[in-house]
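Enquirer: below is the structure, and that's it, no one-letter string:
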């Protein structure tokens, strides 16, 4: 039985559209229709009821879907466990957040090139919130994000965790002495974007203070957060692993704050489905690279 025909059947069933399935599989609608017709002839049953604005599974199609998905999962596992790197090919659309871009993304790209030379990577840099939306919409195949996402169709693989620390420009004169949260709010707080996990944690961290007592500068750019903090605009909670060079050069100093800021956890997330063997393989590779990176860091800062 042709696995491509089965994959086409599963996509049409999930998307309830021949047109959308054709777009997802980079095929023409005529090719998708021909594959479904061929599969129906081979099985001797009608799989879909075609209506002007909808496509529905027949009772036979409902039964066939579970079997088709199981066969495709077995095929994915077979490729992952048996095939060489040269056997995997195609284009993988990967969304990545700045924190990973600033640490081990280049190592991941190099490892991917060496392990899977026939996989082309299309990289999209954005916030976790936006990348999750893109994952759900099928616009990217894999997200290297701050998650997890959860849900029955999403696979979350833990990558690594970074400790966070309060940092500031030495020009603010905050280093060398113990500080409390109240000492921080005398300065602007440079933060990750609103609604993000770090910003929500930040709001809980300063929950005993009113809006009039705190000033937040939020941005979706980690580079901008670092630049603003280096320039003395405010203080920020950033993983020291990310700003190692700025700390070594004395552009930033770690602050001794009695109330620690919570660590940040990162995941590789992809949608489980008929074409998930590529993102699954790359997610496993990302986990290997992330763990190797953390193995070379202070275990109190990255694990």
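Expert: Yes, it's here. Remember, predicted model here, so these are calculated numbers, not experimental data.

Enquirer: only C-alpha atoms for contact and neighbour calcs from this point on.
Expert: Noted.

Enquirer: would you mark the buried spots in the longest helix anywhere in the chain?
Expert: Counting residues, the longest helix found in the chain (DSSP state H) is helix 59-82. Buried residues in helix 59-82, counted by 16 or more other C-alpha atoms under 10 Å: 61, 64-65, 68-69, 71-73, 76, 79-80.

Enquirer: second structure for comparison follows:
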């Protein structure tokens, strides 16, 4: 009799937890036919059907329920071996990383460098997007680790809160001087995309302090915001860690209208089940890198 392998059990658990072959294939980063073949081979080895297949989906049979309890125990033991025994240098795996643009432009390269130092054979695929899309990708298991404006308030998600990123007000270096700096805010204000928390909070603050006539120009690209501020087409509420180089080069300058929006709060978020020592390690590394980056910038 052929022996059951962990790949088959891992696939079986993914189909059970996600409710079907398609979602399991996305989560495992394989094709649907590959998932179907693994389940079929597993059923042939055990000489029984594990799922009742209906028009509404796949439901475990009684033998499938029995296998589930054993598979979860094997999974736990496998995770413990990976954590306690396996040399990270020998881990061959794939990490799907989703990050916001603020992170991508600041400490993402440092994180990738650290992960490759820990796991030389690790293949890292990363996607830069706005937080609402990263959250959806995480919950749909299209992303393993999301570094986004968080935390993600879902029972299935574990969050590691990262250091806050301060915002500042910026205008073009050659913008006309205003005796009252708050007058700058009557100009178009360039900032984060419309369907983000920073945009919503900034809009409320501007309506309260400047009035509903204020002009907000949201953008999904922080790089574009900095370029437009530099071209004196508006002012921006933008991350200080990214603005420092522009200020040092004399391209933009900071101004103080007497208030700034609250710092951006990011989290390294990942699904708690199934547990992955690799993903948990990557999330902890993200925290350490973010702390170190902030320390370097504030030094």
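Expert: Sure thing, it's come through. Keep in mind it's a predicted model, so treat the numbers as computed, not measured.

Enquirer: distance to residue 238 of the first structure for the buried residues of helix 59-82 of the first structure - can I get that in CSV?
Expert: CSV is the format used below for the buried residues of helix 59-82 of the first structure (distance: C-alpha to C-alpha, whole Å):
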residue, distance to residue 238 of the first structure
61, 51
64, 50
65, 47
68, 46
69, 42
71, 45
72, 42
73, 39
76, 38
79, 39
80, 36
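
Enquirer: just flag the most distant two among the residues you listed.
Expert: The widest separation within these, taken as C-alpha to C-alpha, falls between 61 and 80 and amounts to 28.0 Å.

Enquirer: all helices for the stretch 51-200 of the second structure, in order.
Expert: 62-84, 101-104, 108-118, 131-139, 197-209 (DSSP state H, counting those that start in this stretch).

Enquirer: contacts for the second one, please.
Expert: Pointing back at helix 101-104 of the second structure there. Here helix 101-104 of the second structure makes contact (C-alpha atoms under 8 Å, 6 or more residues apart in numbering) with 128-130, 147, 221-222, 239, 242.

Enquirer: try 10 Å
Expert: Identification of contacts with helix 101-104 of the second structure by C-alpha atoms under 10 Å, 6 or more residues apart in numbering yields 98, 108-109, 111, 126-131, 147-149, 165, 220-223, 238-239, 241-242, 264, 266, 290.

Enquirer: residue contacts, residue 81 of the first structure?
Expert: 75, 281.

Enquirer: for residue 98 of the second structure, same thing?
Expert: With C-alpha under 10 Å, 6+ apart, residue 98 of the second structure has these contacts: 104, 125-131, 133-135, 137-138, 142-148, 268-269.

Enquirer: repeat for residue 185 of the first structure
Expert: Applying C-alpha under 10 Å, 6+ apart, the residues contacting residue 185 of the first structure are 206, 209, 213-216, 234-235.

Enquirer: let me have these in TSV, extended by distance to residue 199 of the first structure, secondary structure and neighbour count.
Expert: Supplementary listing: the contacts of residue 185 of the first structure in TSV, determined by distance: C-alpha to C-alpha, whole Å; DSSP: H, G, I helix; E, B strand; the rest coil; neighbours: other C-alpha atoms under 10 Å:
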residue	distance to residue 199 of the first structure	secondary structure	neighbour count
206	11	coil	16
209	15	coil	14
213	17	helix	13
214	14	coil	15
215	13	coil	15
216	10	strand	19
234	15	coil	24
235	14	strand	28
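
Enquirer: between those residues, which is closest to residue 113 of the first structure?
Expert: After measuring the contacts of residue 185 of the first structure against residue 113 of the first structure - C-alpha to C-alpha - the closest member comes out as residue 235, at 38.4 Å.

Enquirer: of all the helices of the stretch 51-200 of the second structure, which lies closest to residue 179 of the second structure?
Expert: Nearest to residue 179 of the second structure, of those and by C-alpha to C-alpha, is helix 197-209 at 17.7 Å.

Enquirer: and residue 238 of the second structure, that's in a strand?
Expert: Yes - applying DSSP: H, G, I helix; E, B strand; the rest coil, one finds residue 238 of the second structure inside a strand.

Enquirer: residues near the nearest residue to it once chain neighbours are set aside, how many?
Expert: Spatial nearest neighbour of residue 238 of the second structure, chain neighbours left out: residue 167 (5.2 Å); criterion: C-alpha to C-alpha, 6 or more residues apart in numbering. As a burial measure, residue 167 of the second structure scores 20 neighbours (other C-alpha atoms under 10 Å).

Enquirer: in the first structure, which residue is closest to the centre?
Expert: Closest residue to the average C-alpha location of the first structure: residue 143 at 2.3 Å, with C-alpha atoms, centre = their mean.

Enquirer: that one contacts residue 156, doesn't it?
Expert: Yes - taking contacts as C-alpha atoms under 10 Å, residue 143 of the first structure lies within contact range of residue 156: 9.5 Å.

Enquirer: overlap in contacts, the two.
Expert: Common neighbours of residue 143 of the first structure and residue 156 (C-alpha under 10 Å, 6+ apart) are 267-271, 283.

Enquirer: many thanks, we can stop here.
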